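*Asks:* With the input below, show me the fold.
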Amino acid sequence: MTVLAAAFATMACAQAQQAAPKQQEPVKQAAGEKVQQVEVKGSAQAYDPRRDDTASKIVVNNAEIVKYGDTNVLDVLKRLPGVTVSGGAVRMRGLGAGYTQFLVNGERPPSGFSLESLAPDSIERIEVMRAASAEFSTQSIAGTVNIVLKRVVSKASRELKAGAGLSRGLLSPSASLQLSDKAGAMSYTVSLAASRNRFEQDVRSIEENFDLARRRTMLRESSAHNVGVNEGINIGPRLSWTFANGDTLSWNSFANKHRFDMTSDRRTDTSEGQGVPLPDSNSRTAGDFEYARTDLNWVRKLGDSARIDIKGAATYSRNGSDIRRLAFNAQGDTALDSVTLTGADEIGYTTTGKYSTPIGDGHAFAMGWDGGYADRDDGKQRRETGLPGAFPINSDEDFAAEVTRFAVYGQDEWTITKHLSVYLGARWEGIRTTSSGNTFATTTSRTGVWSPLFHTLYKLPGMKGDQVRFSVTRTYKAPSTSALVPRRFTALNNSVTEPDYQGNPKLQPELALGIDASYEHYWGEGALLSASVSMRKIEGYTRRGLILDTDGRWVSLPVNDGDAHTRGIELEAKFPLKAVMKDAPNVDLRASLSRNWSTVDAVPGPNNRLDSQTPFSATLGIDYKAGALTAGASYAFKNGGPVRISENLGSYTSVRRDLEVYAVWKFNPAYQLRVAVSNVLGQDYINDSTYADSFGSSRSRTVYPGPTVARATLEVKF
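*Replies:* All right, here's what the predicted structure looks like:
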């Protein structure tokens, strides 16, 4: 990396000297000659981060975010090129959960934060960064998705939205309010959003065991009837002052409350083999999540276009759950009556600072720090009784974790010529996690990662709109706090396909060396064709291990095991139909596809891919506008297939097809009606896992129904 950077810098200096312009003699005006005046106008809209930034970035504005009337930001993300959503986790390059970094306003949200609780109406833009930059954490092996909440005030505005969704006869209302205005040097923005989503579903599961001759030795079927509700409310106030010397001071806050409540009745029937000890159960699960954040941001302008940007923030989150469960044996007697109460409180403080200044012509140098401290207290109370004479369980677990994080970085983006720009950056980030509890010994984990970064953008001379990119990055994936803590979470009917879970305090971060290259062709307004390839070598790959403990229970835990390799190809096209057809209607088209491969060295083949990797995904979209009507559709396809997680464990991901349509009718500048239908095809969600050893094999398959949802929203500006 050092030799590469030095060689490139030397070449850049030579090109810059050769490209120095020669001084020209002033042009003399002839007597009586009329001088032609030329007016040059600049606009911030002329800057396109997708095209002009040296590091690859896609920016999705608010108009695209709210197009389909979503109440869940996950539904927005699944339509973005190169992004897939699976099980509530956002993924890039097909890599599983944890490899894609998720940020809110450039910072990592606290543990327990759910994307489902974030309303799209409160979002200003979404930034999808395919390669790491030094300014943000380099815990982004696959890439980074940064959600920027509404902050900018260009003019006074007031907007109210009220809508409702309908699915299987259940009504789910939602509403949002946006207010912004200016008063002299001060401006303010307030956003408020609330939603209530009701659901009812019948979940089906089947579990089979086979001997070595592939004869079935057990067949077990389960059905569960779930009824529940998701409720959430967001509020985001912002105040900003601009002083006479150009300095700015802003106060930004965001508060979120999310509630989940579900009742479930489950029955398990065993038609072949030995039955489970608790075939019937009913339960109620209630959960509350609260999150609040406030920060103060000061930007001080210095001479020669330099400036200092300092921000301090405080966060608070609380995540609690109440699980009440009754289970019955084969004779119908109450064999389990349990209550499990959990509560986690986390307080965090962060500080960031950035000094940026131009250095000569074309240099944009920046350096800064990023630090944080979080204190998490977690408690769990379990009260359990069984049949008469059985020994009751009364356990109280207390757990505390302290996470300290600090990073320093420097970066230089250099426009060497009008065709060539280079980005050089480096970041060191250290994390210390200390966890303690009354059921395990105190453990401390320390990690430190040095990340050099290199990006280049070359605009091909003589070929208007054609450019190539190349990046070399060092990134990593740090273990989550829950993955480090050796707490035990037990399963109701413990088996190889339904094991207990426990963290591993010896877990180390995964380190990745990445190479990215792409070719982009821009023609016409809004027209783009791009092709990109990527490779990652991951050291210390973390996979899901499975052990049988001394009590005869199966336990799943994360372990570091060798290296893994990934490769990928992404293609994207978007353009107005008028760019290829004369006198075409006002239609915009977009399409993307991603093909990904991976291998895990420690796992024998075939299908020894990274766990939950999406091998192939594609999106298609069309938008049409005619007078007061705007309409469109989006289709997302995601292929799965078999994955061998370890020598014994495997899983299968089914094909996923999502079709959505929308239409907006604008009655006048103040009123418009938006109608959308999601999951038009009624696609179900399927989980499939397998286990095989020298005695035979097991397979478990669960189908979660995916309902079709129709939603109508009235939008008013006043």
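*Asks:* For the rest of this, base every contact and every neighbour count on C-alpha atoms.
*Replies:* OK.
*Asks:* list the helices and strands the biggest strand by length in the chain packs on?
*Replies:* When the chain is scanned for its longest strand (criterion: DSSP state E), the result is strand 216-242. Helices and strands touching strand 216-242, by 3 or more CA pairs under 8 Å, 6 or more residues apart in numbering; DSSP states H and E, are strand 186-210, strand 248-272.
*Asks:* Of these, which is nearest K22?
*Replies:* If you check each of those against K22 by CA to CA, strand 248-272 wins as the nearest, at 39.8 Å.
*Asks:* now that closest one, how far from the chain's geometric center?
*Replies:* Its chain's average C-alpha position is 17 Å from that of strand 248-272, according to CA atoms, centre = their mean, to the nearest Å.
*Asks:* right, and the helix or strand after that strand?
*Replies:* Counting by DSSP states H and E, the element after strand 248-272 in chain order, helix or strand, is strand 280-301.
*Asks:* Here is a second sequence; please produce its structure as well for comparison:
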Amino acid sequence: MQDHSKPFRLTIIAAAVALAASAHAQEAQTGAAKATSTEAPMQKVEVRGSAEAYDPRRDDTATKIVVNHEEIVKYGDNNVLDVLKRVPGVTVSGGGGRGGEIRMRGLGSGYTQILINGERAPAGFSIDSLAPDVIERIEVLRAATAEFSTQSIAGTINIVLKKAIKTAQRELKLGYGRGPDYSNPTANLQLSDRAGKLSWSLAANAIHQESARPSPALEQGYDAAGRSVLLRETTSYSATRFDALNISPRLNWNLEGGDTVTWQTFINVNRFRLNGTSDITTVYGAPAQYPHQWLPMTNDNQFFRTDLNWTHKLESGSKLDLKIGGVLGGLGNVTRRLAYNGATQTLDSKIDSKGTDRGFTSTGKYTNPLVENHALALGWDFGYNNRTDARLQRDASIAGQPAYLSDEHYKGRVLRFAGFAQDEWNVTPRWSVYLGMRWEGIFTRIEGNTFDTAHTRSSVWSPLMQTMYKLPGTKADQVRLALTRTYKAPDVQSLIPHRFLSLNNSSTEPDFMGNPDLKPELARGIDAAYEHFWDGGGMASISASTRQITDFTRQLTIFRDGRWVGLPSNFGNARTYGLELETKFPLKSLWAEAPALDLRASVSRNWSTVDSVAAPNNRLDQQTPVSATFGLDYKVGQLTTGASYAFKNGGQVRISANQLAYQSVRRDVDMYALWKFDPKNQLRVALANVLRQDFINSGSYFDQNGSVTRTSITPGRMVVRATMEMKF
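*Replies:* Next up, the predicted model:
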């Protein structure tokens, strides 16, 4: 792979250098002639101090898409995953509802870095329990920057929580969602005010959700000659209840000399309860070990984070930004597994799991404009996390089987330290360059009472370069190029060499076991884009990207000690490519007499190949080949309405020489209408998943003895939501 890719990399780098040199020469030759009329105003246009005039998508050297609060709450979502599925280039895995995975470039397995206020959430925190109303903005970074962790092979999504504002605010939102076997009342309170040099804000959100749905599955087996030897039909039904509370207080002091001190806390408490049943009918073939199951489960999760931030301005114009923070998280899970064979009980198992996360973080950044048109920054990022888990399993003596007792506990310590330097250089009024370097080291120690203590160490140097050039003779066209080195470190759960048992163990329902020998995945990336902007807020862009990944990780299924086991393993090298088109514009920008209609659309095409797996369909982690979004908003008088369509292609993926996975195509249509009664009261009505499309996924295992395929269906449903929004 290296031999074939080296000429390509050198060609790209050479082209970038040539473009930069050509641009600089052209600016130098024409600078004197244009200084009095053309270029001088452009230097003044770099007035990035005006919040109204500044557009990060257009003005930042580093590529960034910012989704503001108005866009976040537009459709009345109570789940941040539903917000992100409408963002260009972002897809959400799963069949809707809770538990999906956020992906950029269609890649899963943690390739997309998710941050809250610039920092990673601890293990166990469910991002889909974060209410959209407490979010100020969402930043989507397609290429890495040195200030954030470079564990972002696909990209970074930074969720910024609400901050204090300059004017007083009192707002209450009461909502209710309804669908087939689904109800979802919500309440949201926003308060903020100022008192001299002190400003404060409080955002609180409460969610209650009850849901029930069937989930049928079909398991089919064939022998080596292709004859059908197994057919099982599973009827599953689950009733769930979810309660969550988000609280985010913030205090901000403006001190003498321009210093500021900010204290922000985020509290998330949620409980998820499930009452599930599963009945397996074996039409022919070997019967399931536990054909009738009852699986009640309760999951409690608490997450507390607090940060203290001090910003100090020096007389030289430099600035020092220091932040310390603490994290405390708790997870409790109680699962019962009861099984029956007709009227005879065959299993009574109770699993009680508890985990805690305690952590400390410290970040600092020193910025100094050493030279005119430069913005130099140096900083560090330190974090320590201590996670403890205990798991007690009790199996009662039933049907002649002996009683079973398992008391396991393990502890994981993760120490992370990073240092970085970056500089944004405005070489000419049309050409800017961002250069960054980050070193990040991660040290992990895992110990338990059922396995040997494991130590892992990894460290990565990440040189980064991004550049933006505004084409001569126009104010609307610009090109971008980024060269990055990123990585993905294995999480603690993937490293623990403990086996978690499945109930009906098979090649399609294996046990899970961590792998302490996992190595980090390393990636070299290239991103390029052309962007066109026009008056009225319209834009169009085309971007291309590639990543070359070494030691990529894949979930393999093997037969060990008489049982099927799935474990993560490094699996060689892989490559991924992407092409993305995006546009958004008000119709009036093309036709002056057009109605007040805003349009937006995007299409992403992704490819990937894995060297160690034979074609076809040897894509990375069920990568989404094609995704697209289309949306429109229309305003007339007091009424604003709109609709959004999100498309995500599915298809088959070859995981290994013996494994296949499949996901169905997903199409989501959402609609909303907002009626403003007066400046303080408005009603928002929304429809989610109008098409009510089912989600289908399957997994297959095959070898010289034959094959087994398990296919499951998650039914789709439409939800109607109404929210009354009141300011007082």
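*Asks:* on that earlier part again, distance to V600 of the first structure and mean neighbour count for the helices and strands packed on strand 216-242 of the first structure - can I get that in TSV?
*Replies:* As requested, these are exported to TSV (distance: least, CA to CA, whole Å; neighbours: other CA atoms under 10 Å):
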stretch	distance to V600 of the first structure	mean neighbour count
strand 186-210	27	20
strand 248-272	36	18
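*Asks:* Nearest spatial neighbour of the equivalent of A478 of the first structure over in the second structure, chain-adjacent residues omitted?
*Replies:* Under the alignment defined by TM-score structural alignment, A478 of the first structure corresponds to A489 in the second structure. In space, and not counting its chain neighbours, A489 of the second structure is closest to P520: 4.4 Å by CA to CA, 6 or more residues apart in numbering.
*Asks:* Map the one you found across to the first structure for me.
*Replies:* Under the alignment by TM-score structural alignment, P520 of the second structure pairs with P509 in the first structure.
*Asks:* which residues touch that match?
*Replies:* Under the criterion of CA atoms under 8 Å, 6 or more residues apart in numbering, the contact list for P509 of the first structure reads 447, 476-479, 540.
*Asks:* Relative to the second structure, which residues correspond to the longest strand of the first structure?
*Replies:* Using TM-score structural alignment, strand 216-242 of the first structure corresponds to residues 228-254 of the second structure.
*Asks:* For the stretch 401-550 of the second structure, which segments count as helices?
*Replies:* Under the criterion DSSP state H, counting those that start in this stretch, the stretch 401-550 of the second structure contains helices at 492-495.
*Asks:* residue ranges for the strands of it, please.
*Replies:* Ranges of strands within the stretch 401-550 of the second structure are 404-426, 431-448, 454-470, 477-488, 499-500, 511-513, 521-534, 538-550, based on DSSP state E, counting those that start in this stretch.
*Asks:* Need the winner for burial among those.
*Replies:* Taking mean count of other CA atoms under 10 Å as the contact definition, the stretch among these with the greatest mean neighbour count is strand 477-488, which reaches a mean of 23.
*Asks:* relative orientation of it and strand 521-534 in degrees?
*Replies:* Taking axes from the mean of the first three to the mean of the last three CA atoms, to 10 degrees, one finds strand 477-488 of the second structure and strand 521-534 inclined to each other by 160 degrees.
*Asks:* mean shift between strand 477-488 of the second structure and the first structure?
*Replies:* Between strand 477-488 of the second structure and its aligned stretch in the first structure, the superposed structures give an average distance of 0.4 Å (mean CA distance after the TM-score superposition for the first structure).
*Asks:* hmm, back to that, ok, the match of A478 of the first structure - contacts?
*Replies:* A489 of the second structure makes contacts with 151, 458, 519-521, as judged by CA under 8 Å, 6+ apart.
*Asks:* possible to save those residues as TSV with distance to H532 of the second structure?
*Replies:* Below are the contacts of A489 of the second structure laid out as TSV (distance: CA to CA, whole Å):
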residue	distance to H532 of the second structure
Q151	30
S458	41
K519	41
P520	38
E521	35
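*Asks:* That'll do, ta.
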